[in-house]
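Q: can't give you the sequence, but here's the structure:
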């Protein structure tokens, strides 16, 4: 189980990330490269991951670290998993829907999660057995609860990109799910999972994920009752 200081650490790391991403978002000199899997990475992604790694080494030197950009050690009793910018394509195009995802995984189970989206002026966070919370702008924190929808025919469904379904799973299978639901959209990435935690969306479906995509949002959704 996480200690009270673990969530405080994650929130402080999110503040650190927000300062970096906020300064680089929509900057004219943003540097963009292509990774081997042909997905983009910016200098902001790399700077955030490096800054969080350094801060954790100073604050919690015994903990492991695993980041999307530089990897690390995914196994161990306590490992921090970080996606420096979830939604890099949005970030580099100037779309404000992106976030830093920070999770503490203990013995294979995510126990602390923070999702910080400074361009949207919203943050979501949770710790195991402590509930899930969000804050918009300067408003006070509010508890999160998933919706009470319990029939697929009444469900609001979201995915990230329809084009990834034939690549990693089955477009036909996803379209059958769409047809079975009340409504569908593609809010994408971290946002759809946080919307599930808020009870705004009922299902967030992905054909494939990586640990850094879901470790933080899993805690938030589960602590919100999902």
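A: Looks like it came in fine. Nothing here was measured: the structure is a model prediction, and the numbers come from that model. Residues are numbered from 1 along each chain as shown.

Q: alpha carbons only for contacts and neighbour counts from here, please
A: Noted.

Q: so what's residue 22 up against?
A: 118-119 (CA atoms under 8 Å, 6 or more residues apart in numbering).

Q: SS state for it?
A: Recorded secondary structure, residue 22: helix (DSSP: H, G, I helix; E, B strand; the rest coil).

Q: roughly how far apart are it and residue 48?
A: Separation of residue 22 from residue 48 (CA to CA, to the nearest Å) stands at 11 Å.

Q: One more: residue 134?
A: Separation of residue 134 from residue 48 (CA to CA) stands at 22 Å.

Q: you'd agree residue 83 is in a strand?
A: Yes. Counting by three-state DSSP, one finds residue 83 located in a strand.

Q: Hmm, residue 133 is touching residue 144, no?
A: Yes. Residue 133 is within contact range of residue 144, at 5.2 Å (criterion: CA atoms under 8 Å).

Q: The closest residue in space to residue 106 that isn't next to it in sequence and residue 30: what is the separation?
A: Spatial nearest neighbour of residue 106, chain neighbours left out: residue 78 (4.6 Å); criterion: CA to CA, 6 or more residues apart in numbering. Using CA to CA, residue 78 is found at 34 Å from residue 30.

Q: ok, these two, which is more surrounded?
A: The residue with more neighbours, out of residue 78 and residue 30, is residue 78; 20 against 12, by other CA atoms under 10 Å.

Q: Please enumerate the strands of the chain.
A: Ranges of strands in the chain, per DSSP state E, are 32-34, 40-42, 64-67, 71-72, 78-86, 99-106, 109-117, 122-127, 132-136, 142-143, 156-158, 183-185, 203-204.

Q: Below is an additional structure, to be compared with the one above:
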């Protein structure tokens, strides 16, 4: 039986047809994946991500089906794929899911063709994406889109207004315009949520707090280089539960929520392009590691330079390759570790496996929060230099699996 002939099947028909081998479970899965995709691919992007697993499990189910096979056994094998769009509690109750957890737009009701007699209300067997609140992720994507649109208007503009802040770091009209816009959007969507940004500070008090850096990498932005981004994080009860980095000049976006994995996708979104999951492998000895450190020595205190120098001396490779023990104000400014990497933040170099560790010093919460879940969901680790998971101590150490404690020990004073 071909896919076109399966379209009329109701919720109970596939079970009997599979048992009698008139149609295979693979054909049923394939047809329903195609039908969902034909309505709106964005609604079921996670189904697309897991399509291969779903089809493989369906193949295993076909092998298991026999006259004496029990529905529950077959369904259990298919559910093991983790991404099936059909089945409720048994094979005889095959149905479409009427809502879907997915990576692009969060939880969404599927369109009306999936509702009505014979289809029921599908019950997801474990949330495919594992999101704690997919509505927040969908909002973060909208905020990132908004920031990207504003940033593009200013990027490489001939008369970009810039000035130096009290700490000597640059700020542009774009930084301020983005932060104002995102704060207004948060106020509209969640009036009771708090907000803190690099340019205008904290607003409100709540157990939910959005932490933003309108343009991280302002110097690169001013120079017309692509390694800059908007950092968006959500903190709940003191724990960062969402992180997103949107880099429109690189055409990339990274995001993560606890328990969902870390992902990289196109910026802006292209529903036809699957996001890629970031997965780190276990590291080895910190002495063989490559580490990025930022900012350069002239912008560090004497204590910070000593910490950076110990890590640089104790690892195999350091980016940038400098004498971290001294500050030479006449030296030309070095390139930051992410330059030319296709990334825009040192922590993302860790999450993508391009370096083994990254130390960020003199940082605010807005520089750190968004990348914490991305690194951790990829399999890496984060802490400040005392080993605490805090964003308010000015230091952040990100490392691949198995290296974190070694590097913390290395960073400690020899005394």
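A: Looks like it came in fine. The shown structure was predicted, so the numbers you read here are calculated from the model rather than taken from an experiment.

Q: care to give me the TM-score?
A: Taking TM-score structural alignment, normalised by the length of structure 1 as the basis, the two superposed chains have a TM-score of 0.93; 226 aligned residues with a CA RMSD of 2.0 Å.

Q: okay if I get the strands of structure 1 as CSV plus distance to residue 12 of structure 1?
A: Listed next are these as CSV, based on distance: least, CA to CA, whole Å:
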stretch, distance to residue 12 of structure 1
strand 32-34, 27
strand 40-42, 22
strand 64-67, 16
strand 71-72, 21
strand 78-86, 14
strand 99-106, 11
strand 109-117, 10
strand 122-127, 12
strand 132-136, 15
strand 142-143, 19
strand 156-158, 30
strand 183-185, 33
strand 203-204, 28
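
Q: and of those, who's closest to residue 217 of structure 1?
A: Closest to residue 217 of structure 1 of the strands of structure 1, according to CA to CA: strand 109-117, at 6.4 Å.

Q: What is the corresponding segment of structure 2 for the closest one?
A: Per the alignment by TM-score structural alignment, strand 109-117 of structure 1 matches residues 239-247 in structure 2.

Q: Which stretches in structure 1 count as helices?
A: Secondary structure of structure 1 (DSSP state H): helices located at 4-24, 43-59, 88-93, 164-168, 171-180, 189-198, 211-223.

Q: Go through those and name the closest to residue 158 of structure 1.
A: helix 189-198 (6.3 Å).

Q: quick revisit: in terms of neighbours, single out the busier of residue 133 and residue 144 of structure 1.
A: Comparing residue 133 of structure 1 with residue 144 by other CA under 10 Å, the one with more neighbours is residue 144, at 24 against 21.

Q: Am I right that that one is in contact with residue 135?
A: No. In this structure residue 144 of structure 1 lies outside contact range of residue 135 using CA under 8 Å: 10.1 Å.

Q: what's the mean deviation for the match of strand 109-117 of structure 1 versus structure 1?
A: Superposing on structure 1 and averaging over aligned pairs (mean CA distance after the TM-score superposition for structure 1), stretch 239-247 of structure 2 comes out at 0.5 Å.

Q: ok, the counterpart of residue 163 of structure 2 in structure 1 to residue 22 of structure 1 distance?
A: Matched across to structure 1, residue 163 of structure 2 falls on residue 33, judged by TM-score structural alignment. With distances taken as CA to CA, residue 33 of structure 1 is found 19 Å from residue 22 of structure 1.

Q: Could you do residue 200 of structure 1 as well?
A: Relative to residue 22 of structure 1, and taking CA to CA, residue 200 of structure 1 is found at 26 Å.

Q: Next: residue 136 of structure 1.
A: For residue 136 of structure 1, the distance to residue 22 of structure 1 equals 16 Å [CA to CA].

Q: Also residue 55 of structure 1?
A: Distance of residue 55 of structure 1 to residue 22 of structure 1, given as CA to CA: 18 Å.

Q: before we move on, what about residue 1 of structure 1?
A: Going from residue 1 of structure 1 to residue 22 of structure 1 by CA to CA gives 32 Å.

Q: Could you do residue 103 of structure 1 as well?
A: Computed with CA to CA, the distance linking residue 103 of structure 1 and residue 22 of structure 1 is 21 Å.

Q: and what of residue 164 of structure 1?
A: For residue 164 of structure 1, the distance to residue 22 of structure 1 equals 29 Å [CA to CA].

Q: cool, and residue 116 of structure 1?
A: According to CA to CA, residue 116 of structure 1 and residue 22 of structure 1 sit 11 Å apart.

Q: and if you look at residue 151 of structure 1?
A: Distance from residue 151 of structure 1 to residue 22 of structure 1, by CA to CA: 40 Å.

Q: swap in residue 104 of structure 1?
A: 24 Å.

Q: ok, now residue 70 of structure 1?
A: Residue 70 of structure 1 is 21 Å from residue 22 of structure 1, where distance means CA to CA.

Q: and what of residue 65 of structure 1?
A: 23 Å.

Q: now do residue 72 of structure 1
A: For residue 72 of structure 1 relative to residue 22 of structure 1 (CA to CA), the value is 25 Å.

Q: now swap in residue 207 of structure 1 and tell me
A: Counting by CA to CA, the gap from residue 207 of structure 1 to residue 22 of structure 1 is 30 Å.

Q: go on, residue 47 of structure 1?
A: Distance from residue 47 of structure 1 to residue 22 of structure 1, counting by CA to CA: 12 Å.

Q: Equivalent analysis for residue 214 of structure 1, please.
A: On the measure of CA to CA, residue 214 of structure 1 and residue 22 of structure 1 end up 23 Å apart.

Q: ditto for residue 77 of structure 1
A: From residue 77 of structure 1 across to residue 22 of structure 1, the span is 33 Å (CA to CA).

Q: swap in residue 114 of structure 1?
A: For residue 114 of structure 1 relative to residue 22 of structure 1 (CA to CA), the value is 17 Å.

Q: what does residue 32 of structure 1 give?
A: According to CA to CA, residue 32 of structure 1 and residue 22 of structure 1 sit 16 Å apart.
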